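S.K.: Build me a model:
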Amino acid sequence: MPEQHDVDSATRNPREAFGEALRDARKQRRSGRISQSDLGRLSHTSKSTISRIEGGVPPIASHLPALFDQIFETDGHFKRLYEDVVDQSFPAQFRRRMIMERQATAIWEWSPTVVPGLFQTAEYARALFRTGTSRPSEEEVAALTRTRITRQELLKDAPTDIRAVLCESVIRRRFGSRDMVREQLATLLRHGERPTTRVQVLPLDAEPHALIDGPVSLLTTPNHASVVCVEAFRTANIIEDPEEVRTVIRVYDDLMGEALSARESAAVIREQMESL
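M.R.: The predicted model follows:
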């Protein structure tokens, strides 16, 4: 049975739903109603920011929902509402993928081109978004980057099992400043040190394989089913056919076997960092 906020947010703009919930919480606080100025002080922001959020005007800083939950003792209510806001900023298939991603018990990533979104630094993400064919404004780039970084919250919650196999070209590719690339590689190393995460590099001279032409994500759901998420130019597709999914799993298993070990991969990443 979905929670009431899920039903409400399905019929309202998620930003408006968030703003209304914040206004209601402020007025109905257990220990006494507080003003926008008081809430701004408690959440280390300003009255104008609280007023803007309650009015449904973007953006909502990603750290604020957790603070609101702490202040109002709402047990993750604002965090869930914020997830609705983030999801709504994506086309339907992307939204569905993000919901499944948050619920997944395991995420296996393959990327032949760029660092997967779950591992991207803000600067790396910004550099990618600035190359968009729609020539996004700096405001749009900033909003897209906030959304990308918010996706990474799942890494802080449940111990999701994450595997990432990256083509060596992802490690060698340079765009933007040396400092930006170096920080991105350092972030990859830090993720690889987590007990629930493995990062492997597929050498450039590896044999051709069926996934060579694009990134793929394999998500395992809580009921142990697997789906394949494929992204291409401005499109996303979710494959659920069991036979197709099994085929992708077999290819991914082969990729992990062909890739360098986690320790060898870390050494390659460190070597590239030192060469910058």
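
S.K.: When you work out contacts or count neighbours from here on, use the C-alpha atoms and nothing else.
M.R.: OK.

S.K.: Mind giving me the packing neighbours of the helix or strand harbouring residue 139?
M.R.: Using DSSP states H and E, residue 139 maps to helix 138-151. Packed against helix 138-151, as judged by 3 or more CA pairs under 8 Å, 6 or more residues apart in numbering; DSSP states H and E, are the following elements: helix 122-130.

S.K.: If we go by neighbour counts, what in the helix it packs on is buried?
M.R.: With burial defined by 16 or more other CA atoms under 10 Å, the residues of helix 122-130 counted as buried are 122, 123, 124, 125, 126, 127, 129, 130.

S.K.: where along the chain do the helices fall?
M.R.: 4-11, 14-27, 36-42, 47-54, 64-72, 77-88, 92-103, 122-130, 138-151, 168-172, 178-192, 242-258, 262-275 (DSSP state H).

S.K.: Which one of these lies nearest to residue 110?
M.R.: Minimum separation from residue 110 across these (CA to CA) falls at helix 242-258, 7.8 Å.

S.K.: The closest one packs against which elements?
M.R.: Applying 3+ CA pairs under 8 Å, 6+ apart, we find helix 242-258 packed against strand 197-202, strand 226-232.

S.K.: which of the ones you listed is buried the deepest?
M.R.: strand 197-202 (a mean of 24; mean count of other CA atoms under 10 Å).

S.K.: now the other sequence, so there's something to compare against:
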Amino acid sequence: MAHINILDPSASPLDYYGYELRRHREAAGLTQRQLGDVINYTGSLVGQIETARKLPTEPFSERVDAALGTGGLLTRLLGLVLRSQLPAWFQQVAELEARATEVYTFHTHLVHGLLQTQAYASAVLGAMDRSKLDDRTTVRLARQRILKKEQPPVFWAIVGEAAMRQEIGGPDVMREQLSRLMSYEIDPRVNIQVLPFNAGAHAGLTGPFDLFRFTDDPTIVYTEGYGAGHPTANPDTVKNCSLRYDHLQAAALSIKDSAALIRRTMEEHYGESQLSSDGRSLA
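M.R.: Presented below is the predicted three-dimensional model:
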């Protein structure tokens, strides 16, 4: 008889997900391979997720829910599972993102995680550590689910022009990433402004920061260092950073002009016509 791993559903959200997946599969009288055939995944992957050795994805969860008639159980669990896989110091930030009614971010050299494409996120996360890169990328992208909620937060991002020009992952990755940013131009709840190089000295020279605003709770300011996050509700810090954000918005290009700069940067620096057949730049 094959050895069956005994899962403790209380060990972690991932273990609980695997326990529920196995319980519903067995109740349906299906083997791992049979379920895999139904949902167009391998039986091996089903087994890895059941034993908490592999992270589930949204498409996987939705297909299993449909195949087993779980009423959306696994899809609902997915957010909790993926959030639990974030670094411990960042889990509180993800909770703030999920609860906030308004999110304001400022970053100089990097596109914010809530706006990253899969390829861009993978390139960023893999810069110094490529271990479990696919799973870590999945976890980061899962945070973007808040923008698809029935009542998503108002999201405002100010991004430095340097982030448009820093070639992360190669031209194809950057082209896709800038195209993603432009896709939000007509979305009134996702607003992107570019802080151009010619803005000169500005209110954000001290470094990137985020503001999380809530209906009933105090505003939180979040800053980040290497392997550590620093959320605070200190009134003086919140007042200072709110003022800085107002000045950054005034110094940045308008939403329309920002989209035009992003489009121009994509065409001039990452357009398909920028390389000759031997790979040399034609610009």
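
S.K.: buried set for the helix holding residue 139 of structure 1?
M.R.: In helix 138-151 of structure 1, counting by 16+ other CA under 10 Å, buried: 141, 142, 143, 144, 145, 146, 147, 148, 149, 150, 151.

S.K.: Please name the residues that touch the counterpart of the fifth one in structure 2.
M.R.: Superposed on structure 2 with TM-score structural alignment, residue 145 of structure 1 falls opposite residue 137. Contacts for residue 137 of structure 2 (CA atoms under 8 Å, 6 or more residues apart in numbering) come out as 118, 121, 122, 125.

S.K.: Which of the residues you listed are still contacts in structure 1?
M.R.: For the contacts of residue 137 of structure 2, the subset whose aligned partners also touch in structure 1 (both residues aligned by TM-score structural alignment, their matches' CA atoms under 8 Å) is 118, 121, 122, 125.

S.K.: now those as a markdown table including distance to residue 176 of structure 2?
M.R.: Converted to a markdown table, those look like this (distance: CA to CA, whole Å):
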| residue | distance to residue 176 of structure 2 |
| --- | --- |
| 118 | 10 |
| 121 | 12 |
| 122 | 13 |
| 125 | 17 |
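
S.K.: of all those residues, which two lie farthest apart?
M.R.: 118 and 125 (10.5 Å).

S.K.: Would you confirm that residue 168 of structure 1 contacts residue 205?
M.R.: No. In this structure residue 168 of structure 1 lies outside contact range of residue 205 using CA atoms under 8 Å: 9.2 Å.

S.K.: With neighbour numbers in mind, choose between these two.
M.R.: residue 168 (23 against 7; other CA atoms under 10 Å).

S.K.: Roughly how far does the counterpart of that one in structure 2 sit from residue 74 of structure 2?
M.R.: The alignment partner of residue 168 of structure 1 in structure 2, by TM-score structural alignment, is residue 161. Using CA to CA, to the nearest Å, residue 161 of structure 2 is found at 40 Å from residue 74 of structure 2.

S.K.: same thing with residue 255 of structure 2?
M.R.: Taken as CA to CA, the span from residue 255 of structure 2 to residue 74 of structure 2 is 38 Å.

S.K.: quick one: contacts for residue 201 of structure 1?
M.R.: 165, 166, 167, 168, 259, 260, 261, 262, 265.

S.K.: what's the matching residue for it over in structure 2?
M.R.: Residue 201 of structure 1 maps onto residue 194 in structure 2, by TM-score structural alignment.

S.K.: and residue 93 of structure 2, how many neighbours?
M.R.: 19.

S.K.: got it, and residue 238 of structure 1?
M.R.: Neighbours of residue 238 of structure 1 using other CA under 10 Å come to 16.

S.K.: before we move on, back to that, want to throw the contacts of residue 201 of structure 1 into a markdown table with distance to residue 231 of structure 1?
M.R.: Output for the contacts of residue 201 of structure 1, formatted as a markdown table (distance: CA to CA, whole Å):
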| residue | distance to residue 231 of structure 1 |
| --- | --- |
| 165 | 16 |
| 166 | 16 |
| 167 | 17 |
| 168 | 20 |
| 259 | 22 |
| 260 | 25 |
| 261 | 26 |
| 262 | 25 |
| 265 | 25 |
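
S.K.: Report the buried members of those.
M.R.: 165, 166, 167, 168, 259, 260, 261, 262, 265.

S.K.: Map the fifth one onto structure 2.
M.R.: What it means is residue 259 of structure 1. By TM-score structural alignment, residue 259 of structure 1 lines up with residue 252.

S.K.: contacting residues around its match?
M.R.: 158, 193, 194, 195, 196, 199.

S.K.: quick one: what's aligned to residue 127 of structure 1 in structure 2?
M.R.: By TM-score structural alignment, residue 127 of structure 1 lines up with residue 123 in structure 2.

S.K.: With residue 83 of structure 1 instead?
M.R.: Checking TM-score structural alignment: residue 83 of structure 1 goes with residue 79.

S.K.: what's the neighbour count on its match?
M.R.: 18.

S.K.: From residue 120 of structure 2, how far out is it?
M.R.: For residue 79 of structure 2 relative to residue 120 of structure 2 (CA to CA), the value is 21 Å.

S.K.: Could you do residue 18 of structure 2 as well?
M.R.: 29 Å.

S.K.: Now check residue 174 of structure 2 against structure 1: what is it aligned to?
M.R.: Checking TM-score structural alignment: residue 174 of structure 2 goes with residue 181.
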